[in-house]
Structure formats: structure tokens, C-alpha cells
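Peer 1: my questions are about this predicted structure, shown below with the sequence.
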Amino acid sequence: MKLFILYLIVINIFSFWTMGDDKSRAKQGKRRVPEKKLFGLSAIGGALGTWLGMRVWRHKTKHTSFILGVPALLLMNIAAIYFLVQYFGPGQH
């Protein structure tokens, strides 16, 4: 369980950092982080970090796919975490 919590912390920090990095790249006219990668990180547990990155850096906040998609992925992350903890968490066999 500790490893799972560590994974969630790391993936969300990385997702948050990636949103900030993409915003920085956009301002500098550099090659951008593909949206597929941003959604992929969100889908594998980093949706909270992506959502926070959207808010902190005001990044991708006018893209409907992000406005709707990231909160939907966050809800899916929460549901998956709940399921995993219920069925595989401490005290479960």
C-alpha cells in the first residue's frame, strides 16, 4: 500500500510539473508536450496534478477537451483508487 501511495504522489508531481513545463515551452516558442502525453499521465493516476497545473499556470483552460476531460479522468482516478483500496488494501486478502 505504501508503494501505491508513493506512486500516486510521484505521478501527480510529475503531471503537475509537466503542465508547467509545457506552459513554459509555449511561452518560449519551443516544441510542446503532446496533449496525448498530458492525458496519458492523467489517465494513469496523475489527473489531480494535471488539474492543479491547469489552475496554477492557467494552462489549457480554454481547451474544452481539458476542461471536461481532466475532471472526468480525476473522477475515474478516484473511483479506481477507491476500488483498489477496498479490494486490495490493508486487511484484504
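Peer 2: In hand now; what should we look at?
Peer 1: from here on, contacts and neighbour counts on C-alpha atoms
Peer 2: Fine.
Peer 1: any idea how far residue 1 is from residue 46?
Peer 2: Look at residue 1 and residue 46: by C-alpha to C-alpha, to the nearest Å, they are 17 Å apart.
Peer 1: and those two? which has more neighbours close in?
Peer 2: residue 46 (27 against 11; other C-alpha atoms under 10 Å).
Peer 1: what sits closest to that one if chain neighbours are left out?
Peer 2: Nearest-residue entry for residue 46: residue 12, 4.3 Å, with adjacent residues in sequence omitted and distances by C-alpha to C-alpha, 6 or more residues apart in numbering.
Peer 1: second one coming, line it up with the first:
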Amino acid sequence: MPMEIFLLYFLFINIILFILAGYDKYLARKNKRRIPENTLFFLEAIGGTPGLLTAMFFYKHKTSKTSFIVKFSLIFLIQAVLVYFYFTNKR
């Protein structure tokens, strides 16, 4: 049961972030007020990395903004290290 809840959470957060990034791209095209990058990064940090990465390629969103790519990559790297240590120290 806990694994099913985790998977549903993971699915939900990634779908939400994918949609939110697409909406941000829409707002950018309309020159409207945008979703703060920190919001996107927070959602990425709590499990939305695949959703944001997919949205970046699907919508061609923020792919040429170096500072965004660096921050995205840093969050991804931290997550990868945490997952690595979790699975290597699990007994």
C-alpha cells in the first residue's frame, strides 16, 4: 500500500508540473505574468523532475536559458545522489 501511494504521488506531481510548465509557456507567449521559476524548481525538487524535463523538451520551454538549466541540473544531481545513497545503504 505505501508504494502505491508513493507512485500515485509521483504520477500526480509530474502531471501537475508538466501542465504548469506548459501553462507558463502559454503565459510567456501572451506576455502575461509568469509562474515564478522557484515554484517550478520547488515542484521539481519534491519529485517532479521527469515532468519538468518532459515539459522542457515538449514545449521547448526554458531550454535556452542557461541559469534555468544549471538550477534544474543541480536539483537533479542532488536527487540522484540521494537515491544512490538510499539504495546503497539500504540493508
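Peer 2: Right, received. Where do you want to start? Not measured: the values here are computed from a predicted model.
Peer 1: before we move on, back to that, so where does the residue in structure 2 that the residue nearest to residue 46 of structure 1 lines up against fall, helix or strand?
Peer 2: With TM-score structural alignment as the matching criterion, the partner of residue 12 of structure 1 in structure 2 is residue 14. Residue 14 of structure 2 is part of helix 2-29 when elements are defined by DSSP states H and E.
Peer 1: buried residues, that helix. List them.
Peer 2: Neighbour-count burial for helix 2-29 of structure 2 flags 10, 13, 14, 15, 17, 18, 20, 21, 22, 24, 25 (criterion: 16 or more other C-alpha atoms under 10 Å).
Peer 1: please apply the same query to stretch 31-47 of structure 1.
Peer 2: Quick answer for stretch 31-47 of structure 1 (16+ other C-alpha under 10 Å): 38, 39, 41, 42, 43, 45, 46, 47.
Peer 1: try stretch 73-85 of structure 1
Peer 2: Neighbour-count burial for stretch 73-85 of structure 1 [16+ other C-alpha under 10 Å]: 73, 74, 76, 77, 81.
Peer 1: how about the second one, what's its partner in structure 2?
Peer 2: Spelled out, it's residue 74 of structure 1. Per TM-score structural alignment, residue 74 of structure 1 is aligned with residue 76.
Peer 1: my guess is its match meets residue 50, correct?
Peer 2: No - with contacts counted by C-alpha atoms under 8 Å, residue 76 of structure 2 stays clear of residue 50, the gap being 9.5 Å.
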